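K.L.:
Here is a sequence together with a model predicted from it:
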Amino acid sequence: MSEEEDKAEESAKKPKKKGFFGKLIDGLTKTRDSFVSGLENVFSGFSEIDDDFYEELEEVLIMADIGVATTEKIIENLQAKVKENKIKEVAVCRQLLIDSIKEQMRVHDDAYDFENKKSVVMLIGVNGVGKTTSVGKLASQFKADGKKVILAAADTFRAAAIEQLTEWSNRAGVELIAGQEGGDPAAVVFDAVNAAKARNADILICDTAGRLHNKKNLMEELKKINRIVEREYPDAYRETFVVLDGTTGQNALAQAKQFSQVADITGIILTKLDGTAKGGIAIAIQSEMNIPVKYIGIGEHIEDLQKFDADAFVDALFETKAE
């Protein structure tokens, strides 16, 4: 056996590292079990497309945390396609439904423009959703892509957030600008913006405090931070992500709506999608808010936070087993 054949045989014996799509299929297992099995019952239980069929379908979608408004859009879209294409077979509806869901979730080509411009990226969200961890993971990924990244620890309300971010900045090998616990978050952002300009950084990522129960204070704080960025760095491209915990289902949608009242949100990071049966919330949030889900998290590792791909997500949702 030649040396090349030896190597090929050895490589074949090694367990393959599961790619993100494989992890996504695994991560959406619970959602798929509750959602797709319900859909399959509808598709196999009806021989014709009638009002009862649509009613049952509607019920399954709502139960999957897709929400009433989004479900209505999906059903209306499906009905229009069925009528337009004069479809009579229930089985053909399955693919039409998949296509309809994908249409609700597509991310535009310019969604990640901020990566190639001098940008200030702000992450907002309540405590416990994985906000600070997402800041760290994004910083690591951007650094690996050759970007010069600076982090701002503007969540001065929670001591653990500064410690956590310090750890992430060390791991990623990026600079961190931090203040004291209980200090003024806007002052931290002021220092970070000036550091980003002085060091010619590509991306400044700001972690902010997440306190929705005191919305007035949060609103004032975010306004102040925004004023500073606009005044000190008017040329910077602005990106504001709201980080939401996928396991909270409809509650995540409610949070997104509240945060959209206090900030100009440009994208959503949906975390903890692995191991939840509420993955359908990704569809609801994007459709109802008209704000794209730009990243999804399905695990603890840096590579487990990835850019959102509607086709891959919906395909994984309807997949029966990993290849």
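P.N.:
On my side now, so go ahead. Keep in mind it's a predicted model, so treat the numbers as computed, not measured. Numbers count the residues shown, from 1 in each chain.

K.L.:
From here on, just use CA atoms for contacts and neighbour counts.
P.N.:
Fine.

K.L.:
As a check, name the ranges of all strands in the chain.
P.N.:
Ranges of strands within the chain are 119-124, 149-154, 175-178, 203-208, 237-245, 267-271, 293-297, 305-307, based on DSSP state E.

K.L.:
structure B:
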Amino acid sequence: MNDILPIVLSILAAVVVIGALIPVLIKTRRNITRYPDTRDANDPEVRSGGGTAVDDSTGTIERGTPGGAGTDVVDTTTVPDDAAGLETIPVETPLPVAGRLTRLRERLVRSNNIMGKGLLALLSSDRIDESVWDEVEETLLLADLGTEPTMQLVDALRERVKVLGTRTPEHVKAMLREELIKLVDPTMDRSLNVERHGDKPAVMMVVGVNGVGKTTTVGKLARVLVAEDKDVLLGAADTFRAAAAEQLATWGQRVGVPTVKSDIDGADPASVAYEAVKAGIEQEVDVVMIDTAGRLQNKVGLMDELGKVKRVVEKLAEVDEVLLVLDATTGQNGLNQAKVFSEVVNITGIVLTKLDGTAKGGIVVAIQRALGVPVKLVGLGEGADDLAPFDTESFVDALLN
């Protein structure tokens, strides 16, 4: 009897443990659809066992016969909130792009346009001497326009003031508008490359240093694309920052967009990005957006890893856009960041956040000059729809109003 008792107690303990694990396993299976690892084990850049998964908390992802009609169905009516238990997150309808542009322009006009107002006041003076031109130059430099663009603009304004003769405020404003538009360069292509290529989605990487709002920008941009009737899939390749994947998935939930993420802390970012593109191809989405970890531009290893993420993704599909997110208030430091990132990956466009502080609006010109790539998107505020395509004339008009 004494020999049997330990065995019985062991069996009872095992039953209790298994009973406790069953609900957890069921919940995990319901919320995560795992994908078989079909990557090349001999490829040194694609680490096996990344543990990536598609977070289907935006609804359900039903996998059927590959290539068959209706094999991937995404139900996005409500989003279960695991933390809240019974609460649900309703899928929102993002604002149309046209409405965003109007709102952002109004916000720019209401903000403290030191650059535009300062120039208008100086150039409307009864007498413009060298001290006035010195102030014009200082105003432009303080606005982070950069030395070369500042000299170019001052020279152009000097010449036009000589020819203009009598200057009314209306004439000065029109003159400034023309010259600033030239500097910002309306000829740059600011469109996003988000069109499918045959059987493959457009792929977009979002990069930048810590704290500029990359994950938030990816979420807001997903809203822009959904408003344009694009099917989007998000890839949470920021595996270093705690809760980054969950934050991205929440943004996706709000507009009914699935997120590919890892269930392993510190997983290989390149592996997660690879699985995101793979899932995007299988589900025939229009755009795959990959959020990357915030990197300090002076950390060589991290910058090399960013290049690796891009190379691994390109084993499946071409990377159409690499958007660099910059905080407009960082000024020339943001310019230095941009230069380093452009050496690692081919930057195709800039996203400027916190542009509501338009005293630093000249950074638009400085960055475009330094990299030869356009500012494509701007953010003004913390709202979910406070991100819109950059429009040259609207930006200049806002500075001068």
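P.N.:
That came in fine, so what should we check first? No experiment lies behind these values; they were computed from the predicted model shown.

K.L.:
can you list the strands of the first structure in CSV and add distance to Ile285 of the first structure and mean neighbour count?
P.N.:
Converted to CSV, these look like this (distance: least, Cα to Cα, whole Å; neighbours: other Cα atoms under 10 Å):
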stretch, distance to Ile285 of the first structure, mean neighbour count
strand 119-124, 16, 24
strand 149-154, 26, 28
strand 175-178, 32, 22
strand 203-208, 22, 27
strand 237-245, 10, 23
strand 267-271, 9, 26
strand 293-297, 8, 25
strand 305-307, 16, 18
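
K.L.:
Tell me which of the ones you listed lies nearest to Lys18 of the first structure.
P.N.:
The stretch from those with the least distance to Lys18 of the first structure (Cα to Cα) is strand 305-307; that distance is 14.2 Å.

K.L.:
how big is the offset of that closest one relative to the second structure?
P.N.:
Here strand 305-307 of the first structure, set against the second structure after superposition, deviates by a mean of 0.1 Å using mean Cα distance after the TM-score superposition for the first structure.

K.L.:
State the span of the first structure onto which the helix of greatest length in the second structure is aligned.
P.N.:
Identified as the longest helix of the second structure according to DSSP state H is helix 4-31. The counterpart of helix 4-31 of the second structure in the first structure, using TM-score structural alignment, is absent.

K.L.:
Make a markdown table out of the strands of the first structure and add distance to Lys137 of the first structure.
P.N.:
A markdown table is the format used below for the strands of the first structure (distance: least, Cα to Cα, whole Å):
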| stretch | distance to Lys137 of the first structure |
| --- | --- |
| strand 119-124 | 12 |
| strand 149-154 | 12 |
| strand 175-178 | 14 |
| strand 203-208 | 11 |
| strand 237-245 | 13 |
| strand 267-271 | 12 |
| strand 293-297 | 10 |
| strand 305-307 | 7 |
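
K.L.:
Quick check: which of those is nearest to Ile74 of the first structure?
P.N.:
For the strands of the first structure, proximity to Ile74 of the first structure was assessed by Cα to Cα; strand 293-297 is nearest, at 17.6 Å.

K.L.:
With the second structure overlaid, how far apart is the closest one on average?
P.N.:
By mean Cα distance after the TM-score superposition for the first structure, the fitted strand 293-297 of the first structure averages 0.4 Å away from its aligned residues in the second structure.

K.L.:
Packing partners of that strand?
P.N.:
Applying 3 or more Cα pairs under 8 Å, 6 or more residues apart in numbering; DSSP states H and E, one finds that strand 293-297 of the first structure contacts strand 267-271, helix 281-289, strand 305-307.

K.L.:
could you give me the residues in the second structure that the longest one aligns onto?
P.N.:
By that I understand helix 281-289 of the first structure. Here helix 281-289 of the first structure aligns to the second structure at residues 363-371, judged by TM-score structural alignment.

K.L.:
how much does that stretch stray from the first structure?
P.N.:
The superposed stretch 363-371 of the second structure is, by mean Cα distance after the TM-score superposition for the first structure, a mean 2.5 Å from where its aligned residues fall in the first structure.

K.L.:
Give the buried residues for that stretch.
P.N.:
For stretch 363-371 of the second structure, the neighbour count (16 or more other Cα atoms under 10 Å) marks 363-369, 371 as buried.

K.L.:
among the residues you listed, which two are most distant?
P.N.:
The largest separation in those, counting by Cα to Cα, is between Ile363 and Leu371 at 12.1 Å.

K.L.:
Now do the buried residues in the longest helix of the second structure.
P.N.:
Buried residues in helix 4-31 of the second structure, counting neighbours by 16+ other Cα under 10 Å, are found at Asn31.

K.L.:
gap between that helix and the chain center?
P.N.:
Helix 4-31 of the second structure has its C-alpha centroid displaced from the chain centroid by 44 Å (Cα atoms, centre = their mean, to the nearest Å).

K.L.:
name the helices or strands packed onto the first helix or strand past that helix going along the chain?
P.N.:
Scanning forward in sequence from helix 4-31 of the second structure by DSSP states H and E, the next helix or strand is strand 32-34. Applying 3+ Cα pairs under 8 Å, 6+ apart, one finds that strand 32-34 of the second structure makes contact with strand 52-55.

K.L.:
how about the strand it packs on, aligned to which bit of the first structure?
P.N.:
Per TM-score structural alignment, strand 52-55 of the second structure has no counterpart in the first structure.

K.L.:
same check, this time on stretch 205-212 of the second structure
P.N.:
The aligned range for stretch 205-212 of the second structure in the first structure is 122-129, by TM-score structural alignment.

K.L.:
got the contact list for that stretch?
P.N.:
The contact list for stretch 122-129 of the first structure, computed with Cα atoms under 8 Å, 6 or more residues apart in numbering, reads 131, 135, 205-212, 239-245, 255, 259, 271.

K.L.:
Need the counterpart of Arg177 of the second structure in the first structure.
P.N.:
That one, Arg177 of the second structure, aligns with Ile98 by TM-score structural alignment.

K.L.:
Count the residues that sit near Glu4 of the first structure.
P.N.:
Glu4 of the first structure: 9 surrounding residues under other Cα atoms under 10 Å.

K.L.:
make that Glu10 of the first structure, sorry
P.N.:
10.

K.L.:
Map it across to the second structure for me.
P.N.:
Alignment note: Glu10 of the first structure maps to a gap in the second structure; criterion TM-score structural alignment.

K.L.:
gap between Glu10 of the first structure and Met122 of the first structure?
P.N.:
Distance of Glu10 of the first structure to Met122 of the first structure, given as Cα to Cα, to the nearest Å: 46 Å.
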